[in-house]
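Trainee: this one's structure only:
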């Protein structure tokens, strides 16, 4: 799976494999100080980039980098390998190469949101990933409107769709409104939809809209919840 730091991660992985091959052949590698410092810098940079996905690894990698090399007592100016730290690093990097994004996050996301947002998110396009998730919710609302009112023109914007589907008299049923708690839940859901689309689907705001990884995560989770509401209910005919 592609991530923004994939090239850097692959370079570290290849270095580890090369060193592991030498160790397997009984060769004790030595390193120039500059090369050691570069590896330590690369590990710190990767650690920073994975802090949301793998906070434990993010905290651990810089320390492993600091302990990865030690002065060669027989060759002045050269460094040798701390094999214990190397083993720790090898295992962590193998995990990151195979699963650079923590897949547990996506296990609970609605399949339709996964389809439009996951690849963008994993590539580091966080704003596009969250925007695609919200757009997919709007697409689902348009599908429901056409199902319930096939002979009526589809509203041009999300506000019209929300009113037709989710208002007190809306024709999409997703909860029991015979009790006050259900009626309040319906009103609350309608307010959530209105707030999300006002905040994230207003074209006049898009030019200046930025989105961090954490913010994208939150919006994708919100879109997933909204999509579940729109797929678990039924159209009243």
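Mentor: Noted; the coordinates are in hand. Quick caveat: nothing in here was measured; it's all calculated off a predicted structure.
Trainee: only C-alpha atoms for contact and neighbour calcs from this point on.
Mentor: Noted.
Trainee: so for the lengthiest helix in the chain, what gets flagged as buried?
Mentor: Using DSSP state H to define each element, the chain has its longest helix at helix 126-148. For helix 126-148, burial by neighbour count (16 or more other Cα atoms under 10 Å) applies to 126-138, 140-142, 144-145, 148.
Trainee: before we move on, what about stretch 83-98?
Mentor: Buried residues in stretch 83-98 (16+ other Cα under 10 Å): 85, 86, 89, 90, 93, 94, 96, 97.
Trainee: can you give me the distance of the residue minimising distance to the centre of the chain to residue 210?
Mentor: The residue lying closest to the centre of the chain (Cα atoms, centre = their mean) is residue 121, at 4.8 Å. Per Cα to Cα, to the nearest Å, residue 121 is found 14 Å from residue 210.
Trainee: any common contacting residues for the two?
Mentor: The overlap between the contact sets of residue 121 and residue 210 (Cα atoms under 8 Å, 6 or more residues apart in numbering) is empty.
Trainee: hmm, back to that, which one of the buried residues of stretch 83-98 is nearest to residue 186?
Mentor: Nearest to residue 186 among those is residue 96, at 42.3 Å by Cα to Cα.
Trainee: who touches the helix or strand harbouring residue 41?
Mentor: Using DSSP states H and E, residue 41 sits in helix 33-49. With Cα under 8 Å, 6+ apart as the test, helix 33-49 has contacts from 5, 8-9, 12, 57-59, 61-62, 65-66, 69, 77-79.
Trainee: which element follows it toward the C-terminus?
Mentor: With elements assigned by DSSP H and E, the helix or strand that comes after helix 33-49 is helix 55-67.
Trainee: which residues does the spatially closest residue to the residue nearest to the centre of the chain that is not a sequence neighbour contact?
Mentor: Nearest residue to residue 121 in three dimensions, chain neighbours excluded: residue 129, at 5.3 Å (Cα to Cα, 6 or more residues apart in numbering). By Cα under 8 Å, 6+ apart, the residues touching residue 129 are 116, 117, 118, 119, 120, 121, 216, 220.
Trainee: 6 Å - rerun?
Mentor: 117, 120, 121 (Cα atoms under 6 Å, 6 or more residues apart in numbering).
Trainee: the helices in this protein, which residues?
Mentor: Going by DSSP H, the chain shows helices at 6-24, 33-49, 55-67, 83-98, 104-107, 111-122, 126-148, 158-166, 180-200, 203-206, 213-232.
Trainee: which one of the ones you listed lies closest to residue 172?
Mentor: It is, among the helices of the chain and with distance given as Cα to Cα, helix 158-166, at 4.9 Å.
Trainee: what does that closest one contact?
Mentor: Contacts of helix 158-166 (Cα under 6 Å, 6+ apart): 155, 170, 171, 172, 190.
Trainee: picking that back up, reformat the buried residues of stretch 83-98 as TSV; add distance to residue 229.
Mentor: Formatted as TSV, the buried residues of stretch 83-98 follow (distance: Cα to Cα, whole Å):
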residue	distance to residue 229
85	49
86	48
89	43
90	44
93	39
94	38
96	34
97	35
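Trainee: comparison target, given below:
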């Protein structure tokens, strides 16, 4: 979506810089009209779920942004001879045309300046609020709830740290149900204890097949590795993280939370 936002933004800024305040009087070629309406449609479609109001407004703007103006262009006929014959009306001598005037009706595509201003406001809003071409529907709701806004605000490392702290806390709460006094176990050692040490506290797959055991071992290392390479790094170091890298790590956190929800919990409280 960001690509379409940038295309419209560049077009708007160009018109304002070169033609303001005469934008409403410009003639727009059909190719430009088609391209701008295409970008508006793409943005509107992408916003349907995350911002339905703006999606609807953009759709309405797209329908009214351009309109066709018609005007008549008179074409005088060529003279029949070197001199026009003249007639007289009152005290004035006027040429008498030998053939009728041709009226050509032409049309031009113009910009509805009111819709143009509204489009400009929405594009500025989208740029300032970092709306991205990202489908959060594929990210687990728990991660969306705690990390999405931080991500949209540009706090990428903080969004990632929050997600993996959530995973650590989620697993630690399970562990403390049967080990309430061992509150210091956390991070990579906690993951190893939960997923790798026998008897298994959390089973991600049935352990009666080699495939199931391999999946358990693989995810045990992934959970442990995430605590070492991602959670600890973002928590203790001043990390500058790119938007792309942050979202990839949030997707990984989403996968781990999804696996946890489907896992078999083998820990019981001391009373049980």
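Mentor: Received the coordinates, thanks. Values in this document were obtained by computation on a predicted structure and should not be read as measured data.
Trainee: please state their TM-score.
Mentor: The TM-score (TM-score structural alignment, normalised by the length of structure 1) is 0.62; 178 aligned residues with a Cα RMSD of 3.1 Å.
Trainee: between the longest helix of structure 1 and helix 180-200, how many degrees?
Mentor: Put simply, helix 126-148 of structure 1 runs at 130 degrees to helix 180-200, going by axes from the mean of the first three to the mean of the last three Cα atoms, to 10 degrees.
Trainee: picking up where we left off before, narrow the contacts of helix 158-166 of structure 1 to those in strands?
Mentor: Under the assignment DSSP state E, the contacts of helix 158-166 of structure 1 contribute residue 172 to strands.
Trainee: stretch 245-253 of structure 2 vs structure 1, mean deviation?
Mentor: Superposing on structure 1 and averaging over aligned pairs (mean Cα distance after the TM-score superposition for structure 1), stretch 245-253 of structure 2 comes out at 1.2 Å.
Trainee: now do the buried residues in that stretch.
Mentor: Using 16+ other Cα under 10 Å as the burial criterion, the residues of stretch 245-253 of structure 2 that qualify are 246, 247, 249, 250, 251, 252, 253.
Trainee: can you tell me what part of structure 2 the helix holding residue 41 of structure 1 aligns to?
Mentor: Under TM-score structural alignment, there is no match for helix 33-49 of structure 1 anywhere in structure 2.
Trainee: how far does that helix sit from the chain's center?
Mentor: Taking Cα atoms, centre = their mean, to the nearest Å, one finds helix 33-49 of structure 1 lying 24 Å from the centre of the chain it belongs to.
Trainee: in it, what's buried?
Mentor: 36, 39, 40, 42, 43, 44, 45, 46, 47, 48, 49.
Trainee: want to throw these into JSON lines with distance to residue 185 of structure 1?
Mentor: Below are these laid out as JSON lines (distance: Cα to Cα, whole Å):
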{"residue": "36", "distance to residue 185 of structure 1": "59"}
{"residue": "39", "distance to residue 185 of structure 1": "54"}
{"residue": "40", "distance to residue 185 of structure 1": "53"}
{"residue": "42", "distance to residue 185 of structure 1": "50"}
{"residue": "43", "distance to residue 185 of structure 1": "48"}
{"residue": "44", "distance to residue 185 of structure 1": "46"}
{"residue": "45", "distance to residue 185 of structure 1": "45"}
{"residue": "46", "distance to residue 185 of structure 1": "43"}
{"residue": "47", "distance to residue 185 of structure 1": "42"}
{"residue": "48", "distance to residue 185 of structure 1": "40"}
{"residue": "49", "distance to residue 185 of structure 1": "39"}
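Trainee: what's the helix or strand for residue 109 of structure 2?
Mentor: Per DSSP H and E: strand 102-111 holds residue 109 of structure 2.
Trainee: against residue 190 of structure 2, how distant is residue 197 of structure 2?
Mentor: 10 Å.
Trainee: so for the two, which sits in the more crowded spot?
Mentor: residue 190 (19 against 11; other Cα atoms under 10 Å).
Trainee: need the counterpart of that one in structure 1.
Mentor: So residue 190 of structure 2 corresponds to residue 161, using TM-score structural alignment.
Trainee: hang on, the earlier thing: what about burial for the contacts of helix 158-166 of structure 1, which qualify?
Mentor: Applying 16+ other Cα under 10 Å to those flags 171, 172, 190 as buried.
Trainee: ok, now which ones touch the second one?
Mentor: Meaning residue 172 of structure 1. 165, 234, 235, 236.
Trainee: burial measure for the first one, as a count.
Mentor: By the criterion of other Cα under 10 Å, residue 165 of structure 1 has 22 neighbours.
Trainee: same check, this time on the third one
Mentor: Here the count is done by other Cα under 10 Å, and residue 235 of structure 1 has 16 residues near it.
Trainee: quick check: closest non-adjacent residue to it.
Mentor: residue 172 (4.5 Å).
Trainee: distance check, residue 194 of structure 1 against residue 187 of structure 1.
Mentor: 11 Å.
Trainee: check residue 180 of structure 1 too.
Mentor: 11 Å.
Trainee: could you name every residue contacting both of these two?
Mentor: By Cα under 6 Å, 6+ apart, no residue touches both residue 180 of structure 1 and residue 187.
Trainee: so where in structure 1 does stretch 143-155 of structure 2 end up aligned?
Mentor: Mapped onto structure 1 using TM-score structural alignment, stretch 143-155 of structure 2 spans residues 113-125.
Trainee: re earlier: what's the closest of the buried ones among the contacts of helix 158-166 of structure 1 to residue 24 of structure 1?
Mentor: For those, the nearest to residue 24 of structure 1 is residue 190 (62.7 Å; Cα to Cα).
Trainee: the closest one matches what in structure 2?
Mentor: Match for residue 190 of structure 1 (TM-score structural alignment): residue 220.
Trainee: so what's its match up against?
Mentor: residue 195 are the contacts of residue 220 of structure 2 under Cα under 6 Å, 6+ apart.
Trainee: how near is it to residue 191 of structure 2?
Mentor: Residue 220 of structure 2 is 7 Å from residue 191 of structure 2, by Cα to Cα.
Trainee: same thing with residue 3 of structure 2?
Mentor: From residue 3 of structure 2 to residue 191 of structure 2 the distance is 41 Å (Cα to Cα).
Trainee: these two: who's more crowded?
Mentor: Between residue 3 of structure 2 and residue 191, residue 191 has the larger neighbour count (other Cα under 10 Å), namely 26 against 13.
Trainee: tell me how far that one lies from residue 227 of structure 2.
Mentor: Here residue 191 of structure 2 is placed at a distance of 8 Å from residue 227 of structure 2 (Cα to Cα).
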